[in-house]
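Student: after the sequence you'll find the predicted model.
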Amino acid sequence: MGIEALAGVKALTYDVFGTVVDWRSSVTREGGEFGRAHGIDLDWQAFADEWRGLYQPSMEKVRSGQRPWARLDDLHRESLVALLEKKGVTGLPDDAIDHFNKAWHRLDPWPEAVAGLTRLKKRYILATMSNGNIALMVNMAKRAGLPWDVILGAEVARAYKPQPETYLRGAEALGLKPEECALVAAHNNDLHAAAKVGFKTVFVLRPTEHGPGQTKDLAAEPGIDLAVADFQDLADRLGC
């Protein structure tokens, strides 16, 4: 496969956490600010990794039907409170916890992301295809200058990736067939799930998403339509 597989694509839909934004460095920075403000001395990089580690288990409870639908902001907050308690941090005011929880609204984009997306927007519909809720995605985009045409993903579909409804309802909302949409992501499992419902797939390399010792998602797996170095490379390949 290759660039020809994307010939009929009208919309590029994007995984966001790790693909568009550097969550690890950003949450570490926010943790440091939170710690200084409240006199809490923790390894904030390790804290960021642990908080992110609760991401999939919290969503799996929704996917499996163990609990009703809940927005990612709410799942993140529950995980944050549990993690702070695990670290012996209690008694903080709700507004302080709420502010730190919204660290996920203040994530920094990868260095080339905004410029690459801006080029791609000239030719394609650009949409999120994220498990992040709408307010989170909008606030992040406003702060970082991410030029989305529309926010799609879990809250619109009321389903968390990799459930097929997330991708299919996104395509439906755009009035497009699945094969007219491509998912751009740094995670092979996300891309394989999208491909199963007819999306075209683009792997983008983010080799330090999980830090310098990252061992997974260092290359596109078989079955992915196209692999690129970053969004500028994708814009070059698509003639934008």
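Tutor: Cool, got the structure. Numbering: from 1, shown residues only.

Student: from here on, contacts and neighbour counts on C-alpha atoms
Tutor: OK.

Student: residue 188 touches residue 217, doesn't it?
Tutor: Yes. The pair residue 188 / residue 217 is scored as a contact, 6.4 Å apart, by C-alpha atoms under 8 Å.

Student: neighbour count: the two, which is higher?
Tutor: The neighbour count for residue 188 versus residue 217, taken as other C-alpha atoms under 10 Å, is higher for residue 188 (22 against 18).

Student: any idea how far residue 19 is from the more buried one?
Tutor: Using C-alpha to C-alpha, to the nearest Å, one obtains 11 Å as the distance from residue 188 to residue 19.

Student: anything in contact with each of these two?
Tutor: Listed as contacting both residue 188 and residue 19 by C-alpha atoms under 8 Å, 6 or more residues apart in numbering is no residue at all.

Student: now the helices for the chain?
Tutor: For the chain, the helices defined by DSSP state H cover 23-38, 44-53, 55-63, 72-86, 94-101, 113-121, 134-144, 154-157, 164-173, 188-196, 231-237.

Student: including distance to residue 10, could those go into a markdown table?
Tutor: Formatted as a markdown table, those follow (distance: least, C-alpha to C-alpha, whole Å):
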| stretch | distance to residue 10 |
| --- | --- |
| helix 23-38 | 28 |
| helix 44-53 | 32 |
| helix 55-63 | 29 |
| helix 72-86 | 28 |
| helix 94-101 | 35 |
| helix 113-121 | 11 |
| helix 134-144 | 21 |
| helix 154-157 | 20 |
| helix 164-173 | 10 |
| helix 188-196 | 16 |
| helix 231-237 | 14 |
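
Student: and here is the other one:
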Amino acid sequence: MPSPQALFFDVFGTCVDWRSAVEALVSQMVREKGCQIDSFAFADAWRARYQPAMQEIRAGRRSYADLDVLHRENLDATLREFGLTDRFDVHDRADLNKAWEKLTPWPDTVAGLSRLKSRFIIAPCSNGSIALMTRLSKFGNLPWDCILGAGLARAYKPDPQAYLRSCAALQLDPAEVMMVAAHNDDLAAARNAGLQTCFIPRTIEYGPDQTTDLRAESDWEIVARDLEDLALHLAC
């Protein structure tokens, strides 16, 4: 395997624990409103609207909108689903939507990324907007060299343009880039676009009963335990 020049990373689930952080803010705000709900169920329901919202754009039924906009629309729908529409005003909703900017990195993330950065260009190739990724990186001390992905490409993964335009921004051929993700479908799309691939299992991303992406489902170039193990694979 030729050594890559750059490493691209999925962020939600791969680098950060979105579920616990979103649940914590939902739980806090709901308690302050005097409501009682299953806050993990709320976080899961909000996240479940993520792919369908992006699919409207991928399918050409809607023009591109940043993920911050889609998250807010999905929040409104989730509040309706849980009977909380009248309890959260516009300011509450704006505050709750910022949960996606304050996600906690997995324990190995910052140290692993720092080691990898010593040898490679590292960047998110996420469906998050440039604004969201920038604020999330500041919050979690994620040491990116630059912000790539959907906000730059104006296309949502697994659209190949999300990967290809990110490679082009660094003036690299796809074969010179490795995509790192905890999701087999993300890696399959990256491979189809010509990138190298690395699978990192995050077996509790969706909680203790997770049933998907528990293991590598193809012959990815690298399968690592976590980001620090990936650094060992790549001699960092």
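Tutor: Structure's in. What do you need? The structure displayed is predicted, hence computed values, not measured ones.

Student: TM-score for these two?
Tutor: Superposed pair, TM-score by TM-score structural alignment, normalised by the length of structure 2: 0.97. Supporting alignment: 235 aligned residues with a C-alpha RMSD of 0.9 Å.

Student: so which of the helices of structure 1 is nearest residue 212 of structure 1?
Tutor: helix 23-38 (11.3 Å; C-alpha to C-alpha).

Student: residues in structure 2 aligned with the closest one?
Tutor: Mapped onto structure 2 using TM-score structural alignment, helix 23-38 of structure 1 spans residues 18-33.

Student: give me the contacts around the matching stretch.
Tutor: 12, 36-37, 39-40, 42-44, 87, 96, 99-100, 102-104, 205-207.

Student: go on, stretch 207-219 of structure 1?
Tutor: Contacts for stretch 207-219 of structure 1 (C-alpha under 8 Å, 6+ apart): 18, 22, 23, 24, 49, 186, 187, 188, 203, 205, 206, 227.

Student: which of those sit farthest apart?
Tutor: Using C-alpha to C-alpha, the contacts of stretch 207-219 of structure 1 span at most 26.3 Å, a distance reached by 49 and 227.

Student: between the two, point out the one with more neighbours.
Tutor: Shown here are residue 49 of structure 1 and residue 227; by other C-alpha under 10 Å, residue 227 has more neighbours (22 against 17).

Student: now do the same contact list for that one.
Tutor: 202, 203, 204, 205, 219, 220.

Student: of the residues you listed, which are still contacts in structure 2?
Tutor: Among these, the ones still in contact in structure 2 (both residues aligned by TM-score structural alignment, their matches' C-alpha atoms under 8 Å) are 202, 203, 204, 220.

Student: alignment lookup: residue 50 of structure 1 to structure 2.
Tutor: Under TM-score structural alignment, residue 50 of structure 1 pairs with residue 45 in structure 2.

Student: chain neighbours aside, what residue packs nearest to its match?
Tutor: Excluding the flanking residues, the one nearest residue 45 of structure 2 by C-alpha to C-alpha, 6 or more residues apart in numbering is residue 78, at 6.6 Å.

Student: neighbours around the counterpart of the one you found in structure 1, how many?
Tutor: In structure 1, residue 78 of structure 2 lines up with residue 83, judged by TM-score structural alignment. Other residues within reach of residue 83 of structure 1, judged by other C-alpha under 10 Å, total 16.

Student: quick one: residue 83 of structure 1 from residue 91 of structure 1, how far?
Tutor: In terms of C-alpha to C-alpha, residue 83 of structure 1 sits 14 Å off from residue 91 of structure 1.

Student: equivalent analysis for residue 124 of structure 1, please.
Tutor: 48 Å.
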